[in-house]
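give me a model of this one.
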Amino acid sequence: MARYSAANAFDHSMPERTAVLLVQLGTPDAPETSAVRRYLREFLSDPRVVEIPKLVWALILNGIILNVRPARSAEKYATIWTDEGSPLAVHTANQARRLGQALEARGHAIEVAWSMRYGRPAIAQVMREMRERNVTRLLVLPLYPQYAASTTATAFDAVFSELSGWRNQPELRTIRNFHDYGPYIEALARHIEAYWAREGKPDVLVMSFHGVPRRSLLLGDPYHCECLVTGRLLAERLQLAPEQFRVTFQSRFGKAEWLQPYTDRTLEELGAGKTGRVDVVCPGFVSDCLETLEEIAIEGRETFIAAGGSDYRYLGCVNDSAEFISALARLVERHVAGWPGTAAEPACPHAALARRRERAVALGAER
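Modelled structure (predicted):
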C-alpha cells in the first residue's frame, strides 16, 4: 500500500481548480443520546479543546461526562432541531451555496465547500472530494471571526494532518480571523439595526461571546482581545454609549475560571436591576446553533426573567444574510488575489487542457 495517497480519477485534461473550504465546529447527526455521545467523544477528545493531561482527562471523559452529558445535551438539541436537520449544518450549507453564487456573480470561478471539524461532513472527506476534482489551490476559512486555539487552530490542524498524507498537495492559504474586518462589523450592525427599526432600541445590548478558560489567555491565546475589539467596533458603529452595552462570555464548562464577565451572571444582574429591555447578540457566532438558540434564546431569557427582568430579546446570528455573504465574498477576494480562476486571473482554456492531455498520453500517461 502506498504511503501517500493521490486522486483516483486524475486526467491531464482536467482544469486546475481554486476552492474555498468553510469550516465550522460541528454538530451531532441527530438529537439523540447515541449521536450526541459520538459527537462529544470526538469533540472533547481533541487536546486543543481540553488542555489537561491525557490520561486524567480520559478517565473523566469516559467515566463521567460521556455517561451523563449526552442525554442532557440531546434534550437540548431536540428543542432547536428543524425538519431540515441541525440548524448549524443547515445555515453552513446555505452560507456555502450563497457564497459560491456571490463569487460567481463577481466573475470568479471558485468552488465553495463546507465541512465540520467534528462530525460530518468531515474535513478530510470534503478535501478528498476536492482532490478528485483537481483542486490545486485551496483557501481554508474557519467560520470563527475571532481566532482561538480551541477552534481556529484545531481546524488548521485537521487540514494539515490530512494534507500530510497526500502525494500531490494543493497550494494552501488560510484565514485566521476576521474579528475586525469592516464588512463583517457592518453586516452585524445592519442586522441589529434592521431589528431595531422594527422593534425599537433596548436599554442594554449584551454582546455574548463563547467563553474559554482564562488560562488560555494567560498562555498567549489572542481570543479575549479579539472579542473585545469586535465588541468595541460594533458599539462604535451602532453609536452606543458605554452604559448601553456589555461584552460577556457564555458556555463555561467545569470548575476552572473562564473569561469574564459571564453572560448568565450579567443577565441576572440586569434582571435584578429592573433593566427595561435587554437585547442579546452573539458576534462570535456566524450561524445559529445550540449555544445561541438554546443557551441564549431560551436559558438566557429564563435567567433574566427569573431575576426580575421583563423584556428580553435574542436577535439571532447573521446566518446567510445578504450583508454577511457579501462580507465573506469580499474577504475571500482579498485572500485569493493572484490565483488563476479569479476575475483578474482567468483559468486555462479548455483547448489548452485538451492539448496538454494529448501530449501527456503521447509520453506514456494513462489519461
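
when you work out contacts or count neighbours from here on, use the C-alpha atoms and nothing else.
Will do.

mind listing the strands for the protein?
With DSSP state E as the definition, the chain shows strands at residue ranges 17-26, 110-118, 135-142, 171-174, 204-210, 245-250, 277-281, 311-314.

how about those strands in a markdown table, adding distance to residue 354 and mean neighbour count?
A markdown table is the format used below for these (distance: least, CA to CA, whole Å; neighbours: other CA atoms under 10 Å):
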| stretch | distance to residue 354 | mean neighbour count |
| --- | --- | --- |
| strand 17-26 | 16 | 23 |
| strand 110-118 | 21 | 24 |
| strand 135-142 | 18 | 22 |
| strand 171-174 | 23 | 14 |
| strand 204-210 | 51 | 23 |
| strand 245-250 | 56 | 22 |
| strand 277-281 | 52 | 22 |
| strand 311-314 | 55 | 18 |
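
for the comparison step, fold the sequence that follows:
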Amino acid sequence: MNENKKTGVLLANLGTPESPTAPAVKQFLSEFLHDHRVVDMNRWLWCPILHGAILPFRSPKVAKLYQTIWMDGGSPLMVYSKRQREALNAQLGVPVELGMTYGNPSIQSGIEALLAEGVERLVVLPLYPQYSGTTTAAVFDAVANAFKQASYIPELYFVGDYHNHPLFIKALAAKVRDSWQQHGKGDLLLCSYHGIPKRYADNGDVYPRHCEETTRLLGIELGLSEQQIKMTYQSQFGKEEWLQPYTDKTIEALPSQGIKNIDVICPAFSVDCLETLEEICEQNREAFMEAGGEVFHYVPCLNADDAHVALMAQLVREKSA
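Below you'll find the model as predicted:
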C-alpha cells in the first residue's frame, strides 16, 4: 500500500435487524425494501403493497426465523462481520470500519469514523463477490450520499467485485475440501446464489455472468466434471420471474434423479446469515430429505476464516497500491 497517505477500509454488507423481534425486523425490511435498487417498482404502486401487506405479515414470520439462528453477540451476519473487521485491522494495521447499507452501523457512520481517524485514502470493499446493481451499486449509492455534505472527500477506491479472484476461488475450494474431509464427498456440489429478478439481468445487470464464472472456476479448482457441480438461485420473492434454476425446486427434484448425497455452498454470501443458515441449512435440507434425499451437507461461508481475511487484505492492497 502507498504509505504517503493514511489509508482506511470500509467493509460494507447488507445489514441486519438489531434484534429478532417483529418491530426490529419491520424497521429493517422497510429500509431495505424502500431502496429503488432492490425494488424498482413505481412508488405509488409499491408503497401501499409494502406497508399494507408485506411488512405487517412478513415481519413477524421473519422474526421467528431469525430467532432460530440468533447468536449471543447478535445476528450471525453482524457477529461474523465484526470478526472480519477485527481480523482485517490486525492484518493490515490500518483503520477498518463496518458499514451496512441498511440498519446499523450505517455506511455513513463508518465513513465518519474513518475520517475522524484522519484517513486520506478510503478503500470501500462491498462484501459481494459477484457484482449486482441490487447490492454492490446500493453500497456505491450510500457512499456517495454520505459524502454529499462532507467538507472533505478522501481519495476513493471502490472494489466492484472479486468473483474470479484466484484467492477467492481457492478459499471457496478449501472450504469444500474441509467439508469433504469431515463428511465425505457428495454426488453433487450445488452452488446456491442469491437470486435477482430476471428482468434486472435482461436490463444489463452482470450478476448471473459473474455467478456462472465463479461456479466454473470453482469446479476447475476442485477437479469436478460438469455433472458434479451445479448452480442455482435462491430467495426469490414475489410473483415476478427470477433467475433460474431455483434452488428449492432443484433440491426437491434431485433425489428422483438418483442424486441423494449433496454438498451445498453459497458463494455469493461472504458471511453466514438468515439465507444460508435458515433457508438453506434448515428449509432446503428438510425439503431434500422429504423428497428422498439421504445426505445433505452445508458448506459454511468464508466468514472470518484466515483465507478470507487474506483475500480481503489482498483486495485492499491491489486497490490502494
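
before we move on, the earlier item: now the strands of structure 1 in a markdown table, with distance to residue 125 of structure 1?
Converted to a markdown table, the strands of structure 1 look like this (distance: least, CA to CA, whole Å):
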| stretch | distance to residue 125 of structure 1 |
| --- | --- |
| strand 17-26 | 12 |
| strand 110-118 | 9 |
| strand 135-142 | 14 |
| strand 171-174 | 17 |
| strand 204-210 | 28 |
| strand 245-250 | 32 |
| strand 277-281 | 33 |
| strand 311-314 | 35 |
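
wait, which of those is closest to residue 302 of structure 1?
Comparison of the strands of structure 1 against residue 302 of structure 1 by CA to CA identifies strand 311-314 as nearest, at 9.3 Å.

picking that back up, any idea which of the strands of structure 1 gets closest to residue 100 of structure 1?
Relative to residue 100 of structure 1, the nearest member of the strands of structure 1 by CA to CA is strand 110-118, separated by 5.4 Å.

now do the closest one: distance to the chain's middle.
In this view, strand 110-118 of structure 1 has its centroid 10 Å away from the chain centroid, taken as CA atoms, centre = their mean, to the nearest Å.

list the helices and strands that strand packs on?
Secondary structure elements in contact with strand 110-118 of structure 1, counted by 3 or more CA pairs under 8 Å, 6 or more residues apart in numbering; DSSP states H and E, are strand 17-26, helix 33-44, helix 87-105, helix 123-132, helix 154-163.

hmm, try it at 6 Å
Helices and strands in packing contact with strand 110-118 of structure 1 are listed as strand 17-26, helix 87-105; criterion 3 or more CA pairs under 6 Å, 6 or more residues apart in numbering; DSSP states H and E.

residue 292 of structure 2 contacts residue 255, correct?
Yes - using CA atoms under 6 Å as the test, residue 292 of structure 2 is close enough to residue 255 to be in contact (5.5 Å).

between those two, point out the one with more neighbours.
When neighbours are counted by other CA atoms under 10 Å, residue 255 comes out ahead of the other of residue 292 of structure 2 and residue 255, with 19 against 16.

helices of the stretch 251-367 of structure 1, residue ranges please.
Secondary structure of the stretch 251-367 of structure 1 by DSSP state H, counting those that start in this stretch: the helices cover 263-272, 290, 301-306, 322-335, 350-362.

what range in structure 2 does the second one sit on?
The alignment of helix 290 of structure 1 onto structure 2 (TM-score structural alignment) spans residues 274.

try the third one
Helix 301-306 of structure 1 falls opposite residues 285-290 of structure 2 when the two are matched by TM-score structural alignment.

average offset between the matching stretch and structure 1?
In this overlay with structure 1, the average offset of stretch 285-290 of structure 2 from its partner residues is 0.8 Å by mean CA distance after the TM-score superposition for structure 1.

quick one: contacts of that stretch?
Outside stretch 285-290 of structure 2, the residues within contact range by CA atoms under 6 Å, 6 or more residues apart in numbering are 251, 252.

tell me which residues in stretch 51-60 of structure 1 are buried?
Of the residues in stretch 51-60 of structure 1, those buried by neighbour count under the rule 16 or more other CA atoms under 10 Å are residue 57.

aligned partner of residue 58 of structure 1 in structure 2?
Aligned against structure 2 by TM-score structural alignment, residue 58 of structure 1 finds its counterpart in residue 47.

quick check: its match vs residue 238 of structure 2, distance?
In this structure, residue 47 of structure 2 and residue 238 of structure 2 are separated by 15 Å, where distance is defined by CA to CA, to the nearest Å.

then residue 303 of structure 2?
Following CA to CA, the distance that separates residue 303 of structure 2 from residue 238 of structure 2 is 29 Å.

looking at those two, which has the bigger crowd around it?
With other CA under 10 Å as the criterion, residue 303 of structure 2 and residue 238 differ in neighbour count, and residue 303 comes out ahead with 21 against 7.

and the gap between the residue mapped onto that one from structure 1 and residue 93 of structure 1?
Counting by TM-score structural alignment, residue 303 of structure 2 lines up with residue 319 in structure 1. According to CA to CA, residue 319 of structure 1 stands 10 Å off from residue 93 of structure 1.

equivalent analysis for residue 216 of structure 1, please.
When CA to CA is the yardstick, residue 216 of structure 1 and residue 93 of structure 1 sit 31 Å from each other.

gap between residue 140 of structure 2 and residue 204 of structure 2?
With the distance defined as CA to CA, residue 140 of structure 2 ends up 17 Å from residue 204 of structure 2.
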